[in-house]
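> Here you go, sequence then predicted model.
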Amino acid sequence: MARIGVLSISDGRQHVHTRNVEFIRLKRDALVESLRAAGHEVVDPAAPIASNAEATTAARRVAAAGVDLTLLYYTVWAFPHFTMLAADAVDTPLALVASTDPTEPGLVGMLAAGGALDQIGREHSRLWGEPNDPELTAGIGSRATAAATTAGLRGCTFGRFGGRPMGMNTAVANTDQWQRLFGIDVEEIDQYELVLRAERADAGEAREAREWFEQHAAGVHYDGVKLTPELLERQIRSYLAAREIIEERNLDFSGIKAQPELTENFATMDITEALLNDPYDWNGPKRPHVCATEADMDGALTMRLFGDVAGTPALFADVRHYHADRDVWDLCNSGQHATWFAGRSDDPAANLANVHLCPEVFFFPAGGASVQHVAAPGTMTLGRLTRSGGHYRMQLMLGEFLDLDADTTEDLVRRSTPEWPHAFARLDAPADTFLSRFGANHIHAVPGDHRAVLRAVAEQLDIELEEWTRG
């Protein structure tokens, strides 16, 4: 939920304003009540704006309250220059909202104000409806949540462990562009820091964590070569090392290159990445820390946005295969999926009961455990920030993680890499469209339909939205 500032704009003629003020207040109070009932915090200076001085003063009061979105409310004819002065005093996204009560020209007020803002190039969105209209409340809420999400990026630091993985250009972004567009700094960290700190991490805690996995996971499949208790504890110590660095350097989200240096000479980072993205570990509940495998910068940024909007961990996966005969996508990557996706339960034991720790495959000679499970079913929002010609775009779609029968699931898992986690999905995007136009091999997902908020995120970040449906 978000913090919304509400400014009611009135007529500048005192005798007209006096006649209108009670009508404005009734409408405004109903709108504020609807927004608060939806869970938003509302900052409301109370008195409708009827002069240039009031416009500036009230807007500065709203700005000082640290709101995410400034809402300008039009229930009557309103002098447009009040909007211009108020807009100049705030730096948040603007939403112009008009009452549709035909007894007063609220729509006229909004259109006059919106046209004036267009003339100076001030971006804003426009909505209209009765103050207790659920669609209006949802529309405002989407824009407010988007504003809180985008504002939350500014001042963040991304920790990039290692550089470009295996020549993967889509995993590397321009740090100047990130600073300019999103306000995000990038801290470069050598992967050897993980090795050094893992070696001196708390062995007792690593043993406790290994026993936690052995107790709660569906299976820890030691083979004496690629997966041993010692290797699993090395991976856990790598998580402890990453957690320590994240705290020391105040990292807000991160990515780990891993391949090939760590995966060939130390251990895979699958356990580290899964635990960082999870909302818990053996110590109990914690805030998920977005961590992208292969140090995928745009992937991590997508996960950060999606996760903040949904309030859940975000999935990271390769687009591994399309089973055209079933219209099923296999979204699979080497252990990156947070264990939370195995059951999407608040109880870690319920999720881990569906998770197997398997010996790593031939790609990774150093060994360790991959975090194998099949993602729980449900409606999902999927997509990614990608770039075309140096410009960002958000590629977005709705989909469904499927609950296939046991025999079908086993068959599809074994057709690719059974040791890795899988999400079997049906996407709203037609396969030809997706494969022809999707701008990366990695895709991301969160539970639920969050497209309305993400559309507003794209609008507020001034990036292209490319949304796909079967229609």
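Structure's in. What do you need?
> drop to CA atoms for contacts and neighbour counts, all remaining ones
OK.
> In contact with Ala366, which residues?
When contacts are counted by Cα atoms under 8 Å, 6 or more residues apart in numbering, Ala366 is found next to Lys226, Leu262, Thr263, Glu264, Asn265, Phe266, Ala267, Thr268.
> Tell me how many other residues surround the third one.
Thr263 sits with 20 neighbouring residues when counted by other Cα atoms under 10 Å.
> host element of it?
Using DSSP states H and E, Thr263 maps to helix 261-265.
> Can you name the residues that contact His391?
His391 sits in contact with Ile463, where contact means Cα under 8 Å, 6+ apart.
> Which residues does the helix ranked longest in the chain contact?
Longest among the helix segments of the chain by residue count, using DSSP state H, is helix 14-37. Applying Cα under 8 Å, 6+ apart, the external contacts of helix 14-37 come out as 6, 8, 10-11, 41-42, 48, 50, 73, 75-76, 99, 131-132, 137, 141.
> What subset of those residues is buried?
Listed as buried from these are 6, 8, 10-11, 41-42, 48, 50, 73, 75-76, 99, 131, 137, 141; burial here means 16 or more other Cα atoms under 10 Å.
> Tally up the residues packed near the closest residue in space to Asp223 that isn't next to it in sequence, please.
Once its chain neighbours are removed from consideration, Asp223 has its nearest residue in Pro359; the separation is 6.9 Å (Cα to Cα, 6 or more residues apart in numbering). Pro359 has 26 neighbouring residues, counting by other Cα under 10 Å.
> Would you write out the ChimeraX command that picks the buried residues out of the contacts of Ala366?
The ChimeraX selection below is limited to those of the contacts of Ala366 classed as buried (16+ other Cα under 10 Å):
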select :226,262,263,266,267,268
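> farthest pair in the contacts of Ala366?
Lys226 and Leu262 (14.1 Å; Cα to Cα).
> How about the contacts made by the most centrally placed residue in the chain?
Here the mean C-alpha position of the chain is nearest to the C-alpha of Phe306 (Cα atoms, centre = their mean), at a distance of 1.8 Å. Contacts here follow Cα under 8 Å, 6+ apart; on that basis Phe306 touches Ala314, Ala445, Val446, Leu454.
> Give me the next element, helix or strand, following the helix or strand where Ser238 lies.
When secondary structure is defined using DSSP H and E, the element that contains Ser238 is helix 229-248. Tracing the chain past helix 229-248, the next element assigned as helix or strand by DSSP H and E is strand 253-256.
> Against that first model, consider the following:
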Amino acid sequence: MARIGVINISDGRDYVHSGIADFIRGNEDKLVQSLEAAGHEVVRGSAPVSANSVATSVAREVQAADVDITVLHYCVWAFPHFTMLAAGQISGPLLLLANIDPVQPGMVGMLAGGGALDQIGRRHTRLWGDPTDKAVIDAIGVHASAAGAVSSLRGSTFGRIGGRPMGMNTAVAATDQWQRIFGVDVEEIDQYEIVRRTELADPAEKRKGREWFERHATVHYDGKKLTPELLEKQVGSYLAMRSLIDEWNLDFTGIKGQPEMTQYFATMDIVEAVLNDPYDWNGPKETHVCATEADMDGALTMQIMKHISKTPVLFADVRHYHGDKDIWDLCNSGQHATWFAARSDDPAENLAKVNLYPEVFFFPAGGASVQHIAAAGQMTLGRLTRNDGKYRLQLMLGDFEEYDKETTESLMKMSTPEWPHAWARLDAPGEVFLSRFGANHIHAIPGDRRAELRAVCELLDITLDEFTRG
């Protein structure tokens, strides 16, 4: 969950503050207890702000605690310049929260302080209600989660392994724009590093990974494009990427893959799927976002979504629209993390639904594709795209669906049965989606997380382009 700072803003008259200090502290206790009960870590200001010097000193304390978001709490009338002084010491997001109390005019204090912030162009969010109200606490959590996702980007490094794939302009972003908007650096690394490090990988570890797949998934060796040796090469490429990530301190990555690796070395499907999983053959691990085709905007979208959902993020091509059923086939080689097969923390449960097939003719170097059907459930789908050079988040709600075996096989055969599929029903008409969506890749996380992603747009000052049937 998030790390939240709480600062109470009070009246600047000594004789007034002394009479309301206990009331302020009692309301602060309720707010902090509610936030902590919701799973957040709270950093409390050392004292209610009742003087100029206190406004700056307390705000500096909270700023130094590296919080994701700071809540300025108004449960009484508060001198507006205290808000300005505190805000001047806080570089992160601000949320102004007012109690609704007919006796103590906290709402008035919030409006006065918020209006002053408006005058200088300081962005902030306003909420109001009882500090024990779950709806209020949930709303704070939404903004705190978004703030945490945005702050996690700043100072992070994206590792781009290889360059632009197959002329795909939507996969390439400007590094100076990334620094300016998101605070992300880009490290350029040649794909030969995967080849070189694969050859140096521990043979015992490569064998261990191959045997793990053979034990838990269904491996369809054909003696040509998928052999134990090729599967071990793919496992070695995963180990190569792990060493690059550790050595270069890469927070998220993308691998070009096509056409060089898929034509002459091995497909990167195993690498990308397992990096995006919360486990490998050695047990649980932190999910690492890795986008196929070195898709920079895709990886950036996934990194934001991962921090919001705390789950793996799906990466797919928008492969086909079945107009007669109003469903979409979201499919892209082996990029789907195996976690999506059953959405289980037990890899054996997911891999029981996974097939490793010999790669198709697109990828003559061979290796395994990671095939499964994404489990059913509500999903939030979207992607950061650019329109005339400006970022926007294209966002929608949808559902992944599962069908009987006969229907599933029929749908798969219409595209590429050896690849993973997610059957998606989107909250957007087909003609609207195809007319407006700004890329061939899309990303998804479980549940309805649109509120957090809307807040991310506000924090980053980028356009929200939301799709609905309404």
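It's in. Owing to the predicted nature of the structure, the values given are computational and were not obtained by experimental measurement.
> re earlier: list the ones among the buried ones among the contacts of helix 14-37 of structure 1 that fall in strands.
For these, membership in strands holds for Val6, Ser8, Glu41, Val42, Tyr73, with DSSP state E as the criterion.
> any idea how far Gln460 of structure 1 is from the third one?
Computed with Cα to Cα, to the nearest Å, the distance linking Glu41 of structure 1 and Gln460 of structure 1 is 20 Å.
> what do you get for Arg414 of structure 1?
Here the distance between Arg414 of structure 1 and Gln460 of structure 1 works out to 43 Å (Cα to Cα).
> Ok, Thr386 of structure 1 next?
In this structure, Thr386 of structure 1 and Gln460 of structure 1 are 17 Å apart, going by Cα to Cα.
> again with Ala206 of structure 1
Between Ala206 of structure 1 and Gln460 of structure 1 the distance, using Cα to Cα, works out to 44 Å.
> before we move on, what about Ile189 of structure 1?
Between Ile189 of structure 1 and Gln460 of structure 1 the computed distance is 31 Å (Cα to Cα).
> got the buried residues for whichever strand or helix holds Thr408 of structure 1?
Element membership for Thr408 of structure 1, per DSSP H and E: helix 406-415. Of the residues in helix 406-415 of structure 1, those buried under the neighbour-count criterion (16+ other Cα under 10 Å) are Leu412, Val413.
> Report the mean distance between that helix and its aligned residues in structure 2.
Superposed on structure 2, helix 406-415 of structure 1 shows a mean distance to its aligned partners of 1.2 Å (mean Cα distance after the TM-score superposition for structure 1).
> Mind checking what helix or strand follows that helix in sequence?
Toward the C-terminal end, the helix or strand that comes next after helix 406-415 of structure 1 (DSSP H and E) is strand 422-427.
> can you map out the strands along the stretch 251-400 of structure 1?
In order along the chain, the stretch 251-400 of structure 1 carries the following strands (DSSP state E, counting those that start in this stretch): 253-256, 280-281, 284-285, 291-293, 315-323, 328-332, 356-359, 369-372, 378-388, 391-401.
> Out of the ones you listed, flag the one nearest Gly471 of structure 1.
strand 391-401 (11.9 Å).
> how much does the closest one stray from structure 2?
Between strand 391-401 of structure 1 and the corresponding residues of structure 2, superposition yields a mean separation of 0.9 Å, by mean Cα distance after the TM-score superposition for structure 1.
> Now do that strand: distance to the chain's middle.
Taking the mean C-alpha point of strand 391-401 of structure 1 and that of its whole chain, the gap between them comes to 12 Å (Cα atoms, centre = their mean, to the nearest Å).
> by how many degrees do it and strand 328-332 diverge?
An angle of 110 degrees separates the directions of strand 391-401 of structure 1 and strand 328-332 when computed by axes from the mean of the first three to the mean of the last three Cα atoms, to 10 degrees.
> Tell me what angle strand 391-401 of structure 1 forms with strand 422-427.
Computed by the same axes, to 10 degrees, the angle between strand 391-401 of structure 1 and strand 422-427 is 100 degrees.
> start and end residues in structure 2 for the helix holding Ser238 of structure 1, please.
Residues 228-247 of structure 2 are matched to helix 229-248 of structure 1 when aligned by TM-score structural alignment.
> Roughly how far does the residue lying closest to Thr227 of structure 2 once chain neighbours are set aside sit from Ala147 of structure 2?
On the basis of Cα to Cα, 6+ apart, the spatially nearest residue to Thr227 of structure 2 that is not a chain neighbour turns out to be Tyr221, at 5.5 Å. Separation of Tyr221 of structure 2 from Ala147 of structure 2 (Cα to Cα): 47 Å.
> Comparing those two, which shows the higher neighbour count?
It is Ala147, of Tyr221 of structure 2 and Ala147, that has more neighbours when counted by other Cα under 10 Å, with 28 against 17.
> how about that one, what does it touch?
Taking Cα under 8 Å, 6+ apart as the test, what Ala147 of structure 2 contacts is Asp68, Ile69, Pro93, Ala455, Val456, Leu459.
> Give me the contact list for the helix or strand harbouring the fifth one.
The one in question is Val456 of structure 2. Assigned by DSSP H and E, Val456 of structure 2 falls within helix 450-460. In this structure, residues lying in contact with helix 450-460 of structure 2 by Cα under 8 Å, 6+ apart are 93, 142-143, 145-147, 149-150, 181-182, 308, 380, 392-393, 395-397, 463-464.
> Pull out the buried members of those.
Members of these that pass the buried threshold by neighbour count (16+ other Cα under 10 Å) are listed as 93, 142-143, 145-147, 149-150, 182, 308, 380, 392-393, 395-397, 463-464.
> which of the buried ones among the contacts of helix 14-37 of structure 1 lies closest to Ala375 of structure 1?
The shortest separation between Ala375 of structure 1 and any of those is 29.4 Å, and it belongs to Gly141 (by Cα to Cα).
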